[in-house]
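[1] My questions concern the predicted model and sequence given below.
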Amino acid sequence: MPGQESPHYAATFAARYDDWFPSPVTDSTVELLAALAKTAGDGPVLELGSGTGRVALPLAARGLDVHGVEGAPEMTERLRAKPGGHDITVTAGDFSSVPVDGSFAMVYVVSGGFFELPTQQSQARCFAAAAARLLPGGLFVLDAHVPEALAAPEAALHVVPIEGGMTVRMRTIDRASQRYSSHYLVLDGNGVHHVPVSFRYASAGELDLMAAMAGLRLRNRYGGWSGEAFTAASAYHVSVYELPVT
């Protein structure tokens, strides 16, 4: 469960997490979220799985009041060590229940983190809990792979250069259980580290149904964080759900 990561997972993942997301990826994510926040009205924003602050800190630097939920203390320690890290209010816990007080203009989860929730029930619970924390007209934003693209052969292996080594990601898919696993082999000066991460994927239609059950409606679906159109050829999407004002 997010918020219940094993010490092995959190310790290794936290140390290399920022290396796996080059600046253009982070920059486009921050740009779109900042633009969406401007349309969501006044109010703080909440990141589910705030991690090392890769996205939360640049959003806060733009003047947004950013809060987070994070289950791995190693991740939050990395956030606190960065400039401005102590200005982000982080609640420790499993983000499927959104364990915070108050209301938010926008709740978001990035980098496919939503799909670390292991069951349809926990994912639907997260939608409902996020909706309950939104101000009228507020937004719930998440990103996702298109399941058909996950199954493509070219998606199975990916190499990411990191300082002093590389990370090799191997992906396996179990269509019967609607799950995929990413196995990260981190090669650096300290040897080889295996970091397995499991996900429960969902189609865009299934996500829309969860949203509707939570009282949200789809406002927009982009083909990526750069804001491109979502088309039949898209392998990825950023979905923006809205809590109706009335």
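    Now that the structure is in, tell me what you want to look at.

[2] switch to C-alpha atoms for all contacts and neighbour counts from now on
    Fine.

[3] What residues of the helix ranked longest in the chain count as buried?
    Across the chain, the helix with the greatest residue count (assigned by DSSP state H) is helix 23-39. Neighbour-count burial for helix 23-39, with 16 or more other Cα atoms under 10 Å as criterion, is recorded at 26-27, 29-31, 33-34, 36-37.

[4] and of those, the nearest to Pro58?
    Val30 (7.0 Å; Cα to Cα).

[5] That closest one contacts Pro58, correct?
    Yes: applying Cα atoms under 8 Å as the test, Val30 and Pro58 come out as touching, 7.0 Å apart.

[6] so where do the helices sit in the chain?
    Taking DSSP H as the criterion, the chain carries its helices at 7-16, 23-39, 56-61, 73-80, 120-132, 147-150, 204-213.

[7] As CSV, those helices with distance to Pro99 would be great.
    Listed next are the helices of the chain as CSV, based on distance: least, Cα to Cα, whole Å:
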stretch, distance to Pro99
helix 7-16, 20
helix 23-39, 21
helix 56-61, 18
helix 73-80, 16
helix 120-132, 9
helix 147-150, 29
helix 204-213, 19
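
[8] also this one, for the comparison:
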Amino acid sequence: MRQEDIWDAETAQQYDTPGTGAFAPEVLEPMVERLAALADGGRALEFAIGTGRVAVPLAARGVPVAGIELSQPMIDVLRAKADEATIPVVNGDMATARVPGEHTLVFLVFNTISNLLTQAEQVECFRNAARHLVPGGRFVIELGVPALRSLPPGQPARVRHAEPGYLAMETYDLVRQRMISHHLRFGDGREARLFRTPHRYVWPAELDLMAQIAGFELESRNADWRAGEFTDESNSHVSVYRLT
């Protein structure tokens, strides 16, 4: 599965869920507040900007925002919200594409670094963030903690969420450090619709080493955007790296 094929026009049109899920105010508002503070009056760059879920409200806060996005259909949806002059976007791979200018903040949220399916690509993503930052600039990553402890003994899969008409399941390849997220939607009949995305999961310690290779040091790590304490029970983290 190529990322370009996954994030097609149909997916882009269905991606936004205004007011609910990842677009709910209680999810977005603390994120935008924290990112605006971390930008520290400078320019921000979002890797995998998508349809502008975060970039649009961040720009509305007065933070100049640009983006990199692999999927042209996702950019097309963003363009219905903000023009090129307001939020410039480069269509390309976040591990290699360049955006003009220097930034005080680069951010990559919603587990998206795991869309890069090799360790080498993920390291290059850190290096690309460094290329865009001024000295002392920050790279922020929001990422889930691999849920391997919840796998049934000897089994490569777990059900992450279940509700009427919807089932989310993850299957793991522990040797290659890969995970596929399966989303199944169904009604009362026999028809069902499946959406799948491949990922390379990353432990926080491995992420820290990638950062060190690219010239960053860990500034802070929290369990969420409200600066909750990160513990061994946390299922996700917001990690802030500073360019040395």
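    Good, I have the coordinates. Here the structure is a predicted model, which is why all the values come from computation and not from measurement.

[9] need the buried residues of helix 23-39 of structure 1 in JSON lines with distance to His8 of structure 1, can you?
    Conversion of these to JSON lines gives the following (distance: Cα to Cα, whole Å):
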{"residue": "Thr26", "distance to His8 of structure 1": "25"}
{"residue": "Asp27", "distance to His8 of structure 1": "29"}
{"residue": "Thr29", "distance to His8 of structure 1": "28"}
{"residue": "Val30", "distance to His8 of structure 1": "29"}
{"residue": "Glu31", "distance to His8 of structure 1": "32"}
{"residue": "Leu33", "distance to His8 of structure 1": "31"}
{"residue": "Ala34", "distance to His8 of structure 1": "33"}
{"residue": "Leu36", "distance to His8 of structure 1": "35"}
{"residue": "Ala37", "distance to His8 of structure 1": "35"}
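
[10] Can you tell me which of the residues you listed lies closest to Thr52 of structure 1?
    For the buried residues of helix 23-39 of structure 1, the residue nearest Thr52 of structure 1 by Cα to Cα is Thr26; the value is 12.4 Å.

[11] For the one in structure 2 that sits across from Arg80 of structure 1 in the alignment, list the residues it contacts.
    Superposed on structure 2 with TM-score structural alignment, Arg80 of structure 1 falls opposite Arg79. Taking Cα atoms under 8 Å, 6 or more residues apart in numbering as the criterion, Arg79 of structure 2 is in contact with no other residue.

[12] Could you tell me which strand of structure 2 is the longest one?
    The residue-count maximum for a strand in structure 2 (DSSP state E) belongs to strand 133-144.

[13] Check which helices and strands that strand is in contact with.
    strand 103-108, strand 236-243 (3 or more Cα pairs under 8 Å, 6 or more residues apart in numbering; DSSP states H and E).

[14] now the angle from the last one to strand 133-144?
    To tie it back to what came earlier, the one meant is strand 236-243 of structure 2. With axes from the mean of the first three to the mean of the last three Cα atoms, to 10 degrees applied, the angle from strand 236-243 of structure 2 to strand 133-144 works out at 170 degrees.

[15] Distance of the residue nearest the centre of structure 1 relative to Ala176 of structure 1?
    By Cα atoms, centre = their mean, structure 1 has its centre lying nearest to Val110, at 2.3 Å. Using Cα to Cα, to the nearest Å, one obtains 25 Å as the distance from Val110 of structure 1 to Ala176 of structure 1.

[16] do Ser28 of structure 1 as well
    Per Cα to Cα, Ser28 of structure 1 is found 34 Å from Ala176 of structure 1.

[17] Same question for Gln123 of structure 1.
    The gap separating Gln123 of structure 1 from Ala176 of structure 1 is 18 Å, by Cα to Cα.

[18] Have a look at these two and say which one is more surrounded.
    Between Gln123 of structure 1 and Ala176, counted using other Cα atoms under 10 Å, the more crowded position is Gln123 (23 against 6).

[19] could you list every residue that touches the counterpart of the more buried one in structure 2?
    For Gln123 of structure 1, the aligned position in structure 2 is Gln122, judged by TM-score structural alignment. With contacts defined as Cα under 8 Å, 6+ apart, Gln122 of structure 2 is in contact with 95, 113-114, 116, 210.

[20] mind checking how far Gln122 of structure 2 is from Val90 of structure 2?
    19 Å.

[21] before we move on, what about Gly137 of structure 2?
    Distance of Gly137 of structure 2 to Val90 of structure 2, computed by Cα to Cα: 21 Å.

[22] Kindly report the same for Gly165 of structure 2.
    37 Å.

[23] Neighbour count for those two, which is higher?
    Between Gly165 of structure 2 and Val90, Val90 has the larger neighbour count (other Cα under 10 Å), namely 21 against 11.

[24] Quick check: closest non-adjacent residue to the more buried one.
    Using Cα to Cα, 6 or more residues apart in numbering and skipping residues adjacent in sequence, the residue nearest Val90 of structure 2 is Ile68, 4.8 Å away.

[25] right, and that neighbour touches Phe47 too?
    Yes: Ile68 of structure 2 is in contact with Phe47 according to Cα under 8 Å; the separation is 5.1 Å.

[26] so what sits against both of these two?
    Applying Cα under 8 Å, 6+ apart, one finds that Ile68 of structure 2 and Phe47 are jointly contacted by Met94.

[27] of the two, who's got more company?
    Phe47 (28 against 24).

[28] any idea how far the more buried one lies from Tyr172 of structure 2?
    For Phe47 of structure 2, the distance to Tyr172 of structure 2 - Cα to Cα - is 25 Å.

[29] Please apply the same query to Leu209 of structure 2.
    Relative to Tyr172 of structure 2, Leu209 of structure 2 is positioned 23 Å away (criterion: Cα to Cα).

[30] Kindly report the same for Tyr201 of structure 2.
    As judged by Cα to Cα, Tyr201 of structure 2 and Tyr172 of structure 2 stand 9 Å apart.

[31] Pick out whichever of those two has more residues nearby.
    Under the neighbour definition other Cα under 10 Å, Tyr201 of structure 2 and Tyr172 were set side by side, and Tyr201 has more, 26 against 22.
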